[in-house]
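**Q** When you get a sec, could you give me coordinates for this:
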Amino acid sequence: MNAHAERFIRTARAECTDQLLVYNEQHLRRVLTEYATHYNSGRPHRALQLRAPADDPDVIPFPAQRIHRHDILSGLIHTYRNTA
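**A** Below is the predicted model of the structure:
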């Protein structure tokens, strides 16, 4: 478990907190909560063949006609989703 915790901390620092100015503890908690939600549900994982845990397993991804960008943490992180 220690290796998993260290990996999350290193990733959260590199992708999130090292690029933000944190005002106080409340701001830090809000940022880390939003990042943890993204990390655990919306971020691609290698063990899932680069699919996010929140993706529908019955849907086979294919090139879409339109792709929309969704900003997380006020644009610090971008996710891209297919639209019909």
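**Q** Going by C-alpha atoms from here, please, whenever you check contacts or count neighbours.
**A** Will do.
**Q** Flag every buried residue along the helix or strand hosting residue 32.
**A** Secondary-structure assignment from DSSP states H and E places residue 32 in helix 25-37. Neighbour-count burial for helix 25-37, counted by 16 or more other Cα atoms under 10 Å, picks out 31, 32, 35.
**Q** ok, the residue of the chain positioned farthest from its centre to residue 15 distance?
**A** Counting by Cα atoms, centre = their mean, the extreme residue of the chain relative to its mean C-alpha position is residue 65, 23.3 Å from that point. Going from residue 65 to residue 15 by Cα to Cα, to the nearest Å gives 29 Å.
**Q** Following up with a second sequence; could you model it the same way so I can compare the two?
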Amino acid sequence: MLRMNSLMERWVLTCRRELLDRVLIWNTRHLLHTLREFEVHYNTHRPHQGLDQAAPLRAVPTPITEPDQINRLSILRDDRLGGTLHEYRHAA
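**A** The predicted structure is shown next:
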């Protein structure tokens, strides 16, 4: 129970710092939509130090080992919540 409290405190502080301090919430419906979007971002994209920079619901990406791949590397950015959250990925 004590460990869960610390995990939830960390999540709430992260949510507040990365999202709620940057968004003006209009009503309950907007708040719930914003929190759902942040939850998806947090669990499927945002890197976590304790997981070796992986997201909880995503596997660690394979490292790039060939120099030719690094030269051809391009990055795409996806915006969530109107540009408040940014997600970066390798272009195919």
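**Q** And the TM-score between these chains?
**A** Here the TM-score for the pair of chains, by TM-score structural alignment, normalised by the length of the first structure, is 0.86; 83 aligned residues with a Cα RMSD of 1.6 Å.
**Q** how near is residue 22 of the first structure to residue 31 of the first structure?
**A** Here the criterion is Cα to Cα. By it, residue 22 of the first structure lies 9 Å from residue 31 of the first structure.
**Q** hmm, I was thinking of residue 42 of the first structure
**A** 16 Å.
**Q** Centroid-nearest residue for the second structure?
**A** Centre-nearest of the second structure using Cα atoms, centre = their mean is residue 46, 2.6 Å out.
**Q** so which of the buried residues of helix 25-37 of the first structure comes closest to residue 11 of the first structure?
**A** residue 35 (10.3 Å; Cα to Cα).
**Q** what's near enough to touch the aligned partner of residue 38 of the second structure in the first structure?
**A** The equivalent of residue 38 of the second structure in the first structure is residue 35 (alignment by TM-score structural alignment). Neighbouring residues of residue 35 of the first structure by Cα atoms under 8 Å, 6 or more residues apart in numbering: 12, 16, 72, 73.
**Q** Shared with the second structure, which of those residues?
**A** When these are mapped onto the second structure and scored by both residues aligned by TM-score structural alignment, their matches' Cα atoms under 8 Å, the shared contacts come out as 12, 16.
**Q** Can you add neighbour count and give the contacts of residue 35 of the first structure back as a markdown table?
**A** Converted to a markdown table, the contacts of residue 35 of the first structure look like this (neighbours: other Cα atoms under 10 Å):
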| residue | neighbour count |
| --- | --- |
| 12 | 16 |
| 16 | 16 |
| 72 | 14 |
| 73 | 15 |
